[in-house]
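Participant: I would like the atomic coordinates for the input below:
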Amino acid sequence: MDVRTPKVGYVTISGRIYVYNEDYQRLVYLAYRFRKAVVKATRMLTKGLSKDYVEKVITEDLNQGYAKSVVDTAKLMVKGAEYHGSNPLKIKVKKLFIASKGNSIYKGNRNIRLLSSNKLLVSYNFSKKPGLHNNWIECEARFGEEYIPLVNEVIGKAMNNELSYNARIVFRNGEIYLHLSIPVELYIKHFRKVDKEPSGDRIAAFDLNSDRINMVIIDRQGIIRETRTERFGEVNSPNYPGNKAWTLRLQALGRLLNYAYHHLVDTVVYEDLFKIKRRRIKKTRNRNGNRKANNFPKRMLLQHAITMALKYNFKVYLVNPSYTSRLAEKIKDRFGLDKHTVSAYLLGLRYLNPETYKRLLD
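Facilitator: Okay, here's the model as predicted:
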């Protein structure tokens, strides 16, 4: 299937965690045990052991709720290693973290539970048996002011067992962060960019890259109406901060989506990166830039791009990108455009008229 609608169930928002004295020591110890269990699970899964068996083994060290999250995290890491052509048996986890899958039966989450927008409980129960317990680590949580109404609604529904949320605690650069995955419908409700539906019927197709984003707007006949490119080549420079690079990419994408909304676009098309089983390695003259480009989390940017498009009430589709880069390189001179812009155009054309696209391949 060349064209599909993306499945977006959850969106992740972030806050900060503050914990002190003995509770801090207990949280760090729990994170060490969780990380060790994840590495152990990656080895077992890579060797072909079943998910159920691995989960049973992990419950010797952590409770069942944590064990399920350990195995799910390990599976993702193994798939990620295979995608990048690495050996899953050599996976190393540097950062300390704790994860817990959502469960509406346990007021949203069994092990990492928000009581309010500023109070968080983290389970310190290592027992294999599920159920209620009183061994909690009490933490202070802080979210940006713009997230407070959303977080409060999530907590209210969770306390009534109406929804669940996944939670992850990450230790990074001396700080502790809380990442919450909440239902996308609630997120869009609070952060929608526009009130009206798009007024036109044109298609905006995107080509996402580490140092640029290309957009092509076409009409329903496949005619190119506009092209726009946002460039930020400095992000691949040595010592350029990763968080600043990420902000630049999202801001650039936001400007392009806003432009598309005000220029008769109602449909957005991205390349379906989940169709690619193994990542292609690109080489450049700059070794540091080459490393940054190849480590660029393109799938993560795609997830953000989908959510950002939904905030503009766009219809969003993912298109199989197979052969688009090679074909773009071949026919770019015919259009007088660079290969990235032509790649975006080919995605739009493949969505709009697969038969015309196939004729270009011949």
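Participant: C-alpha only now, for contacts and for neighbours.
Facilitator: OK.
Participant: Glu55: what secondary structure?
Facilitator: Here Glu55 is helix, with the state taken from DSSP: H, G, I helix; E, B strand; the rest coil.
Participant: Here is a second sequence; please produce its structure as well for comparison:
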Amino acid sequence: MRSELTGSKEALGKFQFVTISGRVEFEDVGRVVKIAHYYSRAVKAGINLALKGVPLNDAVKELYRIIPYAFYAETAYKQALALIKNGGNKIEIRRRWIACKGSKADRGNRGIKFHVLEDHVEVKVKDPWGRWIVGRAYFGRKYLPLLRELEELAGKGEEGYGAVISFKEKPMIHLQIPLWLYLKHFSVKKPIGYGLIAGFDLNSDRLNVVVIDRDGRIVTTRTYWYPEVTRPGFPREKGKALRLNALSNALKFLSRIGVDYVVFEDLFLVKGRRRFTKSKSGNRRISRFAKRQLLTHGVIKSLRLGFNVILANPKGTTNSKEHEKVMKERGFDRHTASAYLIALRGLETNSIKGVRSN
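Facilitator: The predicted structure follows:
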């Protein structure tokens, strides 16, 4: 049986696509940079329009004056709306990029197209002021069969894909691949387990896991530490790699002991901004810790490895009378107690009752 993802409507909407990235070399990178300059200006202007509540169609007409291509203008305004939703009304646009939404009706994407060749991918970017700009993208050979199938589906009008060109260090292309297609090419078959459920608590300096059975009895607990990532000056990318490695090791362990369900917090139900403390070191850990990014990786990795994934409502799993009771009665630290309560939330979902994975 295929692995399943269970969660809120907000969460499921975030896991429709998986982004893959590749280096891209353009024949005329200057023209691409020009488009990115005006696209970023359109997003910045779109933020002001969004704060005023301007409807989509009216906003697109306004942004078309900045970047005269409707599909770029529409994508820019939708990104502006998303930025306000996630970050409030104080948004700074410091980088340049180009984005274009995907659509089945547009044979995949109107503004950024690709064609798979033998050892690389040809990329074409629509120039609002001239001809298409051609480039060569390199994703790695393992992705070429996936991209060939996506290109074929897009040509038939069966799938669309979003695309972004970024310029953080060197030109990169990022393609949004439908999740089902990504899993078709990269998932592995997992042996049927014993119906065990594992709850995860993701933190800046550690990963806590509690495994329970269908009766809610604790089977085992694990803590994966990476405290060095919170030290001042520790490289952000290295810290990210250590966290992802800990998550991978945890999933491998869970597969060995017969876990079929993994449960994470449904962070997409959590509204509002990060809560900072009086501790400078604590605030540093909070500001540098991309918890949703780690969650996204954990969900995709779990599905690839054949687990059923449940995103549970985190309300009450961190600060509540129930949380305090678990710590007192079981002698758990607060993070292990959270992982235990998250596992119990997963057990309460209908997807577990009477179902075995794979």
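Participant: TM between them?
Facilitator: Put the two chains on top of each other and the TM-score (TM-score structural alignment, normalised by the length of structure 2) is 0.87; 335 aligned residues with a C-alpha RMSD of 2.1 Å.
Participant: What's the biggest helix in structure 1, counting residues?
Facilitator: helix 21-46 (DSSP state H).
Participant: Report how many residues lie close to the aligned partner of Val33 of structure 2 in structure 1.
Facilitator: Structural alignment (TM-score structural alignment) places Val33 of structure 2 against Val28 in structure 1. Residues near Val28 of structure 1, counting by other C-alpha atoms under 10 Å, number 16.
Participant: count of neighbours near the residue nearest to Val28 of structure 1 when sequence neighbours are not counted?
Facilitator: Of all residues not flanking Val28 of structure 1 in the chain, Leu96 sits nearest, at 7.8 Å (C-alpha to C-alpha, 6 or more residues apart in numbering). Leu96 of structure 1: 19 surrounding residues under other C-alpha under 10 Å.
Participant: Leu96 of structure 1 contacts Glu175, correct?
Facilitator: No: Leu96 of structure 1 is beyond contact range of Glu175, at 11.0 Å (criterion: C-alpha atoms under 8 Å).
Participant: Need the single longest strand in structure 2, by residues.
Facilitator: strand 17-26 (DSSP state E).
Participant: Look up how far Asn125 of structure 1 lies from the residue nearest to Val28 of structure 1.
Facilitator: Distance, Leu96 of structure 1 to Asn125 of structure 1, by C-alpha to C-alpha, to the nearest Å: 18 Å.
Participant: quick one: the helices in the stretch 1-150 of structure 1?
Facilitator: For the stretch 1-150 of structure 1, the helices defined by DSSP state H, counting those that start in this stretch occupy 21-46, 51-58, 64-83, 148-159.
Participant: what's the counterpart of His137 of structure 2 in structure 1?
Facilitator: One thing to correct before we go on: residue 137 of structure 2 is Ala, not His. Aligning on TM-score structural alignment places Ala137 of structure 2 opposite Ala141 in structure 1.
Participant: That match: neighbour count?
Facilitator: By the measure other C-alpha under 10 Å, the count of residues near Ala141 of structure 1 is 21.
Participant: pretty sure it contacts Arg113?
Facilitator: No: checked against C-alpha under 8 Å, the pair Ala141 of structure 1 and Arg113 is beyond contact range at 10.8 Å.
Participant: which residues are common contacts for these two?
Facilitator: Taking C-alpha atoms under 8 Å, 6 or more residues apart in numbering as the criterion, Ala141 of structure 1 and Arg113 both touch Leu120.
Participant: Does the residue nearest in space to the middle of structure 2 belong to a helix, a strand or coil?
Facilitator: Closest residue to the average C-alpha location of structure 2: Thr296 at 4.1 Å, with C-alpha atoms, centre = their mean. Classification of Thr296 of structure 2 by three-state DSSP places it in helix.
Participant: counterpart of it in structure 1?
Facilitator: Using TM-score structural alignment, Thr296 of structure 2 sits opposite Gln303 in structure 1.
Participant: Repeat that for Ile342 of structure 2.
Facilitator: In structure 1, Ile342 of structure 2 lands on Leu347 (TM-score structural alignment).
Participant: list the contacts for its match?
Facilitator: Contacts of Leu347 of structure 1 by C-alpha under 8 Å, 6+ apart are 205-206, 269-271, 319-321, 324.
Participant: How about the equivalent of Val151 of structure 1 over in structure 2, nearest residue that isn't a chain neighbour?
Facilitator: Aligned counterpart of Val151 of structure 1 in structure 2: Leu147 (TM-score structural alignment). Excluding the flanking residues, the one nearest Leu147 of structure 2 by C-alpha to C-alpha, 6+ apart is Val116, at 6.8 Å.
Participant: Report the separation between that neighbour and Ala82 of structure 2.
Facilitator: Counting by C-alpha to C-alpha, the gap from Val116 of structure 2 to Ala82 of structure 2 is 31 Å.
Participant: Neighbour count: those two, which is higher?
Facilitator: Taking other C-alpha under 10 Å, Val116 of structure 2 and Ala82 do not tie; Val116 has more neighbours (19 against 14).
Participant: ok, that one to Phe139 of structure 2 distance?
Facilitator: Per C-alpha to C-alpha, Val116 of structure 2 is found 11 Å from Phe139 of structure 2.
Participant: do the same with Val123 of structure 2
Facilitator: For Val123 of structure 2, the distance to Phe139 of structure 2 - C-alpha to C-alpha - is 12 Å.
Participant: Also Lys90 of structure 2?
Facilitator: In this view, Lys90 of structure 2 and Phe139 of structure 2 are 35 Å apart by C-alpha to C-alpha.
Participant: With neighbour numbers in mind, choose between the two.
Facilitator: Each of Lys90 of structure 2 and Phe139 has its neighbours counted (other C-alpha under 10 Å); Phe139 has more, 19 against 8.
Participant: Isn't the more buried one up against His120?
Facilitator: Yes: using C-alpha under 8 Å, Phe139 of structure 2 is in contact with His120, at 7.4 Å.
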